[in-house]
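**Q** Predicted structure and sequence below. I'll ask about it afterward.
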Amino acid sequence: MDITATIFLPLAASAGAGAIAWTWIKFVLLAGVIIIAGLKLTRYGDVFTEKFNLSHGFVGFIFIGWATSLPEMVITIASISDPEIANPNYAVGNIFGSCYFNLFIIALVAAVFGVGPFFSKVDRNLVLSCALSMIMILTAMLALIAPTVFPGYTRMWDPLGGSGYHVSIFAFIIFGMYFTFSVLVFRHDRHMRLEGEGPSPEPEGGPQYADRSTGWTVFKALIAAGAIVFAGVFLTYTGDDLKNYHNLDASLVGTLFFAIVSSLPELVTALGAARLFLYDMAVGSIFGSNIFNLMILALADFLYVPATVFHPVSSKHLVTGIFVLVLSSLCIVGLTYRTKRKIGRVGMDVIAMIVVYFIGVYLIFFMKGG
């Protein structure tokens, strides 16, 4: 080894170690911002339920679900817009994988807080939100397979393809579904409030936040949401750097790590809501996040010019979609059947979700095929 190598290799190694340490520091700081902002956001969401006479489930579905999914929208659109890394598989995998992990968050919240039969404490009216999210994931799955099953109908699946601008017909459908379903959930929530069939947003002792300014609370909530978006975007990039530093890219551990990092806003806000016993808000935020995620996929299709993001992509995404449907179905079973059976402090329905989630993880990451 020559003298230059003797001098500079240790310096390079030291610089590399310093870069890794700084990346971890950024990761912890950004995660801390998300945790603090997420806890604040759930508290402001509780104020909104009283000020606007809305249910916790609806506030979670629309406001918190939207805020926690914005980082994923920025990351997905950035990946599609960058010609060097643009890949439809990344967009579809990111959205489907996020929806899958989000549903696992519900089981994780129930297991962490050990509240017994978890779904018996959640408003049954959230079945509607869950069912609508299933319709949207089914539509996205149909967008993946329709061009293969019916190859002779290219003009139908890609109506603008002749002009060189490729957008799937399903992107228009999913966009329409998102806004239609949001209005439907709002009207259903209002109907339940008027009929007195849903849980009252106001505690028995009377208004809890009468002294809170509505305008000031909205402003602070927007600041908290903005902090989650800002920190969530940079946390995702920082997590990707950590994967590269530690050579985790090709491993299951690395993939799961990135899924947790990108879904940290959803995880923190759901745990924060459950800590305040706002179980409807925790579950509603997950269903709302999943529906918003699928709208993001449709938006990505409009922005990705070379082809539609829905086709051709890996068949593994269909497996992910199937397990999203299975976990969503278990949520509906839990919300309607409301079993009292449990093992330890965790309900049987939640245990079933955890088992199914890890079966799906195994199949998704170890199955053969493109």
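**A** Structure's in. What do you need? Owing to the predicted nature of the structure, the values given are computational and were not obtained by experimental measurement. Numbering: from 1, shown residues only.
**Q** can we go C-alpha only for contacts and neighbour counts from here?
**A** Noted.
**Q** next one: the top helix by length along the chain to chain centre, how far?
**A** In the chain, with assignment by DSSP state H, the single longest helix is helix 3-51. Chain-centre distance of helix 3-51: 21 Å, with C-alpha atoms, centre = their mean, to the nearest Å.
**Q** Who are the packing partners of it?
**A** On a contact count with 3 or more C-alpha pairs under 8 Å, 6 or more residues apart in numbering; DSSP states H and E, helix 3-51 meets helix 56-59, helix 214-245, helix 264-275.
**Q** Same list (the ones you listed) but as JSON lines, adding mean neighbour count and distance to Gly45.
**A** Listed next are the helices and strands packed on helix 3-51 as JSON lines, based on neighbours: other C-alpha atoms under 10 Å; distance: least, C-alpha to C-alpha, whole Å:
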{"stretch": "helix 56-59", "mean neighbour count": "29", "distance to Gly45": "6"}
{"stretch": "helix 214-245", "mean neighbour count": "19", "distance to Gly45": "8"}
{"stretch": "helix 264-275", "mean neighbour count": "26", "distance to Gly45": "9"}
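**Q** Take this one as well and set it beside the first:
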Amino acid sequence: MNTLNSWLLLLIFVACAASIWGAGIKLSDTTDVLSERLHLGSALGGVVLLAIATNLPEIAITASAALAHQLDVAVGNILGGIAIQTVVLVVLDAAGVRPRKPLTYLAASLTLLLEGALVVALLLVVVMSTQLPASLIAFRLTPGAVLIAVLWGLGLLLLRRAGRGLPWHEGGDAPDNQEKPRGHSKTTKENEASSKGVSTGRAGLVFAAAAIVTLVVGVFIERSGEELFGRFGMSGVLFGATVLAAATSLPEVSTGLTSTRMGDYQLAISDIFGGNAFLPVLFLVATVLSGQAVLPRAHHTDIYLTALGALLTVVYMAGLVFRPRRQRLRMGIDSITVLILYLLGIAGLAFVSG
């Protein structure tokens, strides 16, 4: 990549981003179809399948960076990805909600609060793990990375239990929220696929092809982007947390817009929170592939991004509780707050050393 001129690198980067967008749409559609056909639904297998499918670009980039021992890019992409994927909710609020009401007003439920709490809990473990010594590693495993994976699994079990009903009024859903039950958009997609004669085997092949494209393109977008933006003086951490994270969040944008336009607002937020909860698990992948304790080598900027991701999540959790009705620029007050905090947070990276 270092022998190519900047214009060609930019073309490769843009082409890879477009490929991720297109493949992300196919992954989203086929994941929903397969979940319905295989009766995964909201079961644990369906949640894991969706988390992996929507985060394939991050998986590819983390694996590629870990194997190349470019841990700064891997860590920056994971933690910066959490922050910017939370900002995807701002886009969904502004462009995806058809009624003149904020996204969190229509989607409010206790289950979503639990999903947000899981994200924050995992990010706290990330911060704690950065303080452990780098020598604390055995069999390519570190306590922090393993604990994150275990907590994620336990969190999914609790969320699955919550999805079957909570001992609260309306089962944990707020009054006057979305008309149809959460997840109805998946059933609609499956019905459309059936009406077009799309078999389960064909859906599986499309899913596999889109997954392969996403994984391959994920490697190229990381390498071309790092070389290109490195020539402009952008550090690996800043590149991973902003440009690369934005490019790899495109599947979440397309998936979220589909859900909100079909009136499945709870699913749109759940997909974002679910993806953000999965991203810290990639530290286990990075640790195993690199053979190094990744989290103890985190820089101050990485911890800063972790806190930013948690802060943005808490703002939306507050929005789910208070359910603001007022809108400005087609966004709820919580979305405007998140957007401002994110811009200030990214600007603040310039003042964080190492």
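**A** Good, I have the coordinates. This one's a predicted model, so the numbers in the text were calculated from it and none came from an experiment.
**Q** Is it possible to get the helices and strands packed on helix 3-51 of the first structure out as a markdown table so that each row also shows distance to Ile77 of the first structure?
**A** Shown next, in a markdown table, are those (distance: least, C-alpha to C-alpha, whole Å):
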| stretch | distance to Ile77 of the first structure |
| --- | --- |
| helix 56-59 | 26 |
| helix 214-245 | 12 |
| helix 264-275 | 18 |
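**Q** what are the ranges of the strands in the stretch 101-250 of the second structure?
**A** Counting by DSSP state E, counting those that start in this stretch, no segments of the stretch 101-250 of the second structure form strands.
**Q** surely Ile272 of the second structure meets Ile84?
**A** No: with contact defined as C-alpha atoms under 8 Å, Ile272 of the second structure does not reach Ile84; the gap is 10.2 Å.
**Q** Nearest residue to the counterpart of Val261 of the first structure in the second structure in space, please, no chain neighbours.
**A** Under the alignment by TM-score structural alignment, Val261 of the first structure pairs with Ala247 in the second structure. Nearest in space to Ala247 of the second structure, with sequence neighbours left out and distances taken as C-alpha to C-alpha, 6 or more residues apart in numbering, is Ala17 at 5.7 Å.
**Q** Tell me the counterpart of the one you found in the first structure.
**A** Matched by TM-score structural alignment, Ala17 of the second structure corresponds to Ala31 in the first structure.
**Q** Compute the number of surrounding residues for that match.
**A** 21 (other C-alpha atoms under 10 Å).
**Q** Just list the residues touching it, thanks.
**A** Listed by C-alpha atoms under 8 Å, 6 or more residues apart in numbering, the contact partners of Ala31 of the first structure are 231, 235, 264.
**Q** For stretch 82-89 of the second structure, buried residues please.
**A** Buried residues in stretch 82-89 of the second structure, counted by 16 or more other C-alpha atoms under 10 Å: 82-89.
**Q** Please apply the same query to stretch 325-337 of the first structure.
**A** 325-332, 334-336.
**Q** which ones among these are found in helices?
**A** The helices, defined by DSSP H, take in 325-332, 334-336 from these.
**Q** Adding distance to Ala5 of the first structure, write these out as a markdown table.
**A** Compiled in a markdown table, these are given as follows (distance: C-alpha to C-alpha, whole Å):
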| residue | distance to Ala5 of the first structure |
| --- | --- |
| Leu325 | 56 |
| Val326 | 57 |
| Leu327 | 55 |
| Ser328 | 57 |
| Ser329 | 60 |
| Leu330 | 60 |
| Cys331 | 60 |
| Ile332 | 63 |
| Gly334 | 63 |
| Leu335 | 65 |
| Thr336 | 68 |
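**Q** Skipping adjacent residues, who's closest to Asn77 of the second structure in space?
**A** Excluding the flanking residues, the one nearest Asn77 of the second structure by C-alpha to C-alpha, 6+ apart is Gly240, at 4.3 Å.
**Q** hang on, isn't that neighbour packed against Ile82?
**A** No: if you go by C-alpha under 8 Å, Gly240 of the second structure and Ile82 don't touch, sitting 11.3 Å apart.
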